[in-house]
Every structure is written in C-alpha cells, then in structure tokens.
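Visitor: pasting the structure only:
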C-alpha cells in the first residue's frame, strides 16, 4: 500500500491555479500531503527541489540566483520558508516571462512566513491555496467507511494524515511521537529559535487538554511558568504551522471580533487524542473530553470544507454575557447557519434552545438556519428552521448555500 494515493478534493483547484498564475503556493501542516499531491499532478513535467535537504537549502539560502539557474522552471520547490531570499529572485524570473503560467509550485508548512514573503515580492503573481489533513469525504472514499461514528473513531484513533492510512502497518503512537519531534526540531527550533523546547512541548500538551476552550493566556502562563508574551508567541507559531486553528467569537464589528479571546482547536483530532493518551475505542468513548473531541472534529471538517474549495473560512462561535452560546456560526452567501455539536444520538428539543435564543437576540440571525450535529444517521426536523443532522450532511448543505 506504500505506493497508494489518496485522491484529494483540492486537485481541480490546484490545476486551475497553475493555469492562471505564474506561481502557486500550497501551504498546510507537515505531512498533510502537499508534496505527494503536487508530484502526483505535475511530477512528469516538473523538476523537484526540497529545502528539507540541507545541501539544496544551503544553495537556496546563500545563492538563490544560482539555485534558480540550476533548478529551472517548471519547478516544485518544497518547504520554501527556509529561504526568504529566494522569493525576490523568483519575482525576477516570473516578470521576465509574464505570460508563462505555473512556472513555480511552492509548498511550505509555515504559512505566515510564506505569506510575508508573498505579499512583499509576489503580489498579483501568485495563487495561494492550503491543503489540510484528510477530510471526512476523502477518508470515506479511501476507507469505504460512511457511518459518522466510524469516521469519527478513525479520525481520533488513527488521525487524518495520509501516511497513517496508506501504510496499514504504521504504528500510530510511534508515528505521532516522531511527528512531534520532527516538528519541534525542524520548525520550532530552526525557524523560531525557541530555547526552552521542554516548556514548549508541555505547552502543546496542556493546550490539547483544553481543546475547544476559550484561550486564557494568563492561566497558561501561570501553569507553564513563562510570560504571557511567550504564550502569545507560541500560539502564533502553532497557528502558523497549521497545528491549531483559532476560532473567534462572532461580532458584527470586525475589530471587536478580533479583540476578543478565541477558542483553540487542533487541525488533526488524532493529534489531540495522542497528546491526551487516548489510544483505544474504550478510552475514547469513556473520556471526559469526548464532547470537546467531537466538537473539534466537526469544526475542523467545516474548516477543511472551505480550504478544499479554495475559500476563506467565515466561521465563528457565538456567546453573550448572559450565557447564550452557539458552538459554530457559519456565514455564507445565503445567510447564516447556527450549529450546535452534541456527542450522542439523543434527539431532544431542549438541545435547540441556544440556537433559538441566538436567533432572537441577534438580528443578523433572525433568518438563519439551525443545525444540531450528532452521531445519528438520519436528518430530522426540529421545527421549520432547525434540523438534527450528521456532519457529512451538514457539509453538503453548506456547499449548496455558499
């Protein structure tokens, strides 16, 4: 199975961008399948250079002009964040042949570092996409699983990174330990020069134990024994690496929205389980974290749904000072969707109370659709505007209304 390939939803969008832009960037967390995807689509016609290779990186960093003379387009450049000086030279090459599309396909697992270089040197010349780990639709197509519980269990206990599913003999615990070690050594230590790696590792584990909760920087600072400014920096690093996703509270005023504390979720629910030592089905469904894990899973599937279509996520959580809270608010062209997430199969009209309250309290939600995500298979109406629904059916609804 090592040579197997998992078909990715983003394939058609990448092809479209490669025929429209001189440069295409594909970001995403390490091991999400960026290199495999580009090689699968373009490997026959493109050369390939990885800056994970120290010799190749040395040339790209110290003599980027010589690097691009050696590696001629069309070219895939892997982990390009290691050589910021490369981008100005790419700009020169691209400007010399403005009508040639798809000259350079660039990957990177540090999206903020790449974005900084893109905006400074390649604005208007580059198309930017992000490849998340496997979505439930991709995982379902590859494994044949279709039941919500089965797909959730698979995402928790085996994760959503392609290699864990392609290599049937892969040991999940050992793979995640290696993943974390590689991430900390290659990215955190090399790119950000963090001195206390032990404290950083402890921070990641504590954050995983509080998955889906509003970030309390002061509490994290006190628990780990580092400054609040350090916690903020570490949060930014994890977000830049595609390890975590920050979900901000809904507010009509964007400035107010960004000033409020976000919730932190992990892009891969399997990593959260690994960091919390959840390795069996029995542990998973008996865990006090089960509700947060299902919430993490569902919200990240909505995020993946957006990224796989090349769209910006317009999602939030809703909370009032009086305690009314809705897990997820999705803003689409057809209006808002208010979503509650419950790890069970119980159908109870009281579960919809928070959605109804939000509809009454916020005029923007007056005509919203309401959904309650559960482990159930059937879609059941709970009034004219609210439904109990599975994650997979919800994603289909969101695609239709976007």
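Guide: Great, that's in hand. None of the values given here were measured: they were computed from a predicted structure.
Visitor: contacts, neighbours, all on C-alpha from now
Guide: OK.
Visitor: which residues of the stretch 51-200 of the chain fall in strands?
Guide: Residue ranges of the strands in the stretch 51-200 of the chain, as given by DSSP state E, counting those that start in this stretch, are 75-78, 104-108, 126-130.
Visitor: With distance to residue 382 and mean neighbour count added, can I get those strands in JSON lines?
Guide: Converted to JSON lines, the strands of the stretch 51-200 of the chain look like this (distance: least, C-alpha to C-alpha, whole Å; neighbours: other C-alpha atoms under 10 Å):
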{"stretch": "strand 75-78", "distance to residue 382": "49", "mean neighbour count": "23"}
{"stretch": "strand 104-108", "distance to residue 382": "44", "mean neighbour count": "26"}
{"stretch": "strand 126-130", "distance to residue 382": "36", "mean neighbour count": "22"}
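Visitor: Break down the stretch 151-300 of the chain into its helices, ranges please.
Guide: Taking DSSP state H, counting those that start in this stretch to define them, one finds helices in the stretch 151-300 of the chain at 162-166, 172-182, 190-192, 197-209, 217-224, 228-240, 254-259, 269-275, 281-286, 290-307.
Visitor: okay, pairing it with this:
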C-alpha cells in the first residue's frame, strides 16, 4: 500500500467545500484514496458504471436526501451529468440548514465532461484535485529505474515481473481505446487513435507539429488537433507550453508534447524492460518526460510550468514560474556525470532565474558551476513538496 501525498489535501478540501472532484486517469488509485477518506459506515460508494448503483439513483434527489449524514462517493460521475443539478440543489439546501461540508466526493477519469458540467452547475460549491500516477516520493520503496521503466500506475509498478507489468499496460491502453475514448468524444477507430498515440510516444519531448502528425496519419490538421485535445483531456498526454514573455528574442511558439506516464510510453513502443529501454532511441526523451511529470506532481498548483527555447539555441527543459514572478530553471540529464551546455547558460542569461538546477539519476548533490547545482530527482521533489 502506497501513501498518497494528496490525502491530507483531500481531507482539507472536504472540510471546507461541500463537494470535491478528484480527477485522474483510470487505475491511478482514485477509488482507494476516496474510500480511505471516511470509515465504511460513514460513506456511501456508488459506481456509476454499475447498473445496480445507477438503479439506486433512479430518483437521485430522494436517495441522496436520505444520506446527508455521510460522504457520498460518486465514481465515474461524468456518466450521469444530470446529477450535477441535483447536487447543486441539495448543497444549497444544506447551506440554508447549516449542514456540514464534505457531502460529495466526485471521481472522474477525465476532465472533459466533469469540468464542463460541474464548472457551470456547481460553481462556488466544488473544489478540484488531480491524482497523478505514483511519483518518486510516494513510491520511495521502489527502485527509481523500475518506477521509470514501468510507470506510476500502482498495478503496473507492483506487477510480479516486467512481462506482467507490460501486459497490464497494454491492456490498459486497449481498454481506453475500445471502451473509454468513445464515451468522451466522437467515435474514433481504435486503430487510428492507437497509431496516433504511438506517434506521440515516438515524438516524446519534441515540439508539436500538428500538420506533420496529420499528414502521417492521413487526416486533416483540425482532426489531429482534436485527437490531441482528447488525449490531454483524458490526462494521458501533456502539452508543455513555451515561455512567452517579450524579452527581445525569437522564441519557439509551439508546445512540447509528452505522453505523461513513462510506462505507457514504453508500452506504446513495445519496450519490455529497463535493459531494452536503455538501448532505445527514446531513452533520453523518456527520462525527460518522467522527470517533468514527477516534478509537476510535487509543485504547488499556483506554479506554472514552461520550457524555454530560442532560435539561437538557448534552451531550458523546464521553467517553473512561481506566483511572485520568481523563476527556477531546470535542466534534465540522463548522465550520472552531467554537464551543463552552452544553451542552458545562454537561456539563464536571458531570464535571470533565481535557481539553476540540473536533475540527474544520481543521489549526490553538488555544484556544477556558478549558481548551478546538480541533484537527484527525489531530492528536488522533496524540496518542491516542502514549498507546497
């Protein structure tokens, strides 16, 4: 059993908001975390993919009114969008009667319909949290390279062998393509979307060129953009935006694209284990994406992530912009003897970040030059968590 860092924040939000939406991909651990929030006799769990549980909500206002003394957990709530209006009425009635917060915990495996419906209907009544796959702090008992190779989904990470882990991820991908994607968007042939998702894995950490992707897939650019939007909304793919401040430089304007879980990158590319990964062309980009996702799982939600690149070759892999305008420049290296390149120095001269850091696979922290420090991923994650 892994201890999730989101647990205290979830309890805090339930104490201060009548409804909380917990978002994250399937199988990331949302249900386990939700059921840990209240003892069995103090929660009602309803899985809206279950016909039996949907039948219990045939008269939702009547049913939910009988359980106002418990935390009602609604899993896959996007499958019943009509419930949001009922929840709004019950929450408002409860406020008038002085009833407590923490009435409803809504679980969703995508942000599309859930954010659209609840954002409009439950505005001012709901808090949003995202549960990421396991990060290096939550899976501290596991070897770092196993977490990188298998990814952060608990069942994949804890599989008894690399072969079983890969099989789990392949089944996960198939389930999304054949069952989950059709629930959220226009019907897309599973084979087409799998090819597209695999293309993105090959392009891990590259600048997004929608026109080229569209040509390779044989669709128009608008269709390719819609596919990317869908995978981003399903919390499976990330667009990392470029830094956009006007500093008198020709800046890259296209985002970078990442498949968010490293284990899914490897499954899409048929990389069976760590040894095969280390000899694969994607190894550097996979490590970069793995580091970025772990760091972004640990930063406060008010911190904005970017990358920085100019036409002159200045580049920063990850730029963290803090609310007070402070910038942290982070370079990501796979080598255990990292070296800082000229592009990073040039970028830091442009932006004047307050912190200059190089993340590498080791554990020792040491200086790499004036104001630049190399450190391991867990150490930086701990520092970011302490600032949350």
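Guide: Yep, it's here. A quick note: this is a predicted structure, and the numbers were derived from the prediction, not measured.
Visitor: sorry, back to before: the helices of the stretch 151-300 of structure 1: which one's closest to residue 392 of structure 1?
Guide: Closest approach to residue 392 of structure 1 among the helices of the stretch 151-300 of structure 1 (C-alpha to C-alpha): helix 290-307, 8.8 Å.
Visitor: which helices and strands does the closest one pack with?
Guide: Counting contacts by 3 or more C-alpha pairs under 8 Å, 6 or more residues apart in numbering; DSSP states H and E, helix 290-307 of structure 1 packs against helix 148-157, strand 263-266, helix 269-275, strand 335-341, helix 391-401.
Visitor: returning to what we had before: now the helices of the stretch 151-300 of structure 1 as TSV including mean neighbour count and distance to residue 68 of structure 1?
Guide: As requested, the helices of the stretch 151-300 of structure 1 are arranged in TSV below (neighbours: other C-alpha atoms under 10 Å; distance: least, C-alpha to C-alpha, whole Å):
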stretch	mean neighbour count	distance to residue 68 of structure 1
helix 162-166	19	31
helix 172-182	15	28
helix 190-192	13	23
helix 197-209	17	35
helix 217-224	14	43
helix 228-240	17	27
helix 254-259	11	40
helix 269-275	24	37
helix 281-286	13	49
helix 290-307	22	30
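Visitor: I figured residue 285 of structure 2 hits residue 205, correct?
Guide: Yes - contact criterion C-alpha atoms under 8 Å: residue 285 of structure 2 and residue 205 qualify, at 5.5 Å.
Visitor: check contacts around the closest residue to residue 83 of structure 1 other than its chain neighbours.
Guide: Setting aside the residues directly before and after it, residue 83 of structure 1 is nearest to residue 61 in space (C-alpha to C-alpha, 6 or more residues apart in numbering), at 4.9 Å. By C-alpha atoms under 8 Å, 6 or more residues apart in numbering, the residues touching residue 61 of structure 1 are 82, 83, 84, 85, 86.
Visitor: And for the third one, the neighbour number?
Guide: By that I understand residue 84 of structure 1. 17 (other C-alpha atoms under 10 Å).
Visitor: got a list of what the equivalent of it over in structure 2 touches?
Guide: Alignment note (TM-score structural alignment): residue 84 of structure 1 maps to residue 81 of structure 2. By C-alpha under 8 Å, 6+ apart, residue 81 of structure 2 lies in contact with 113, 114, 117.
Visitor: try residue 345 of structure 1
Guide: So residue 345 of structure 1 contacts 374, 375, 376 (C-alpha under 8 Å, 6+ apart).
Visitor: ok so, going back, so which of the contacts of residue 81 of structure 2 sit within helices?
Guide: 113, 114, 117 (DSSP state H).
Visitor: Make JSON lines from the strands of the stretch 51-200 of structure 1 and add distance to residue 389 of structure 1 to it.
Guide: Formatted as JSON lines, the strands of the stretch 51-200 of structure 1 follow (distance: least, C-alpha to C-alpha, whole Å):
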{"stretch": "strand 75-78", "distance to residue 389 of structure 1": "40"}
{"stretch": "strand 104-108", "distance to residue 389 of structure 1": "36"}
{"stretch": "strand 126-130", "distance to residue 389 of structure 1": "28"}
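Visitor: and of those, who's closest to residue 153 of structure 1?
Guide: strand 126-130 (25.0 Å).
Visitor: quick one: the closest one to structure 2 mean distance?
Guide: Strand 126-130 of structure 1: mean distance to aligned residues in structure 2 after superposition is 0.8 Å, counting by mean C-alpha distance after the TM-score superposition for structure 1.
Visitor: hmm, which of the contacts of residue 345 of structure 1 are common to structure 2?
Guide: Shared with structure 2 under both residues aligned by TM-score structural alignment, their matches' C-alpha atoms under 8 Å, the contacts from those are 374, 375, 376.
Visitor: Columns secondary structure and neighbour count on top of these, output as JSON lines?
Guide: JSON lines is the format used below for those (DSSP: H, G, I helix; E, B strand; the rest coil; neighbours: other C-alpha atoms under 10 Å):
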{"residue": "374", "secondary structure": "coil", "neighbour count": "25"}
{"residue": "375", "secondary structure": "coil", "neighbour count": "21"}
{"residue": "376", "secondary structure": "coil", "neighbour count": "19"}
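Visitor: can you pull the buried residues of stretch 306-319 of structure 2?
Guide: For stretch 306-319 of structure 2, a neighbour-count test (16 or more other C-alpha atoms under 10 Å) marks 306, 307, 308, 309, 310, 314, 315, 316, 317, 318, 319 as buried.
Visitor: Out of the strands of the stretch 51-200 of structure 1, which is closest to residue 180 of structure 1?
Guide: strand 104-108 (17.1 Å).
Visitor: what's the average per-residue distance for the closest one once overlaid on structure 2?
Guide: Mean deviation for strand 104-108 of structure 1: 0.4 Å (mean C-alpha distance after the TM-score superposition for structure 1).
Visitor: Neighbours of the corresponding residue of structure 1 for residue 245 of structure 2, how many?
Guide: If you follow residue 245 of structure 2 across to structure 1 using TM-score structural alignment, you land on residue 252. When counting by other C-alpha under 10 Å, one arrives at 9 neighbours for residue 252 of structure 1.
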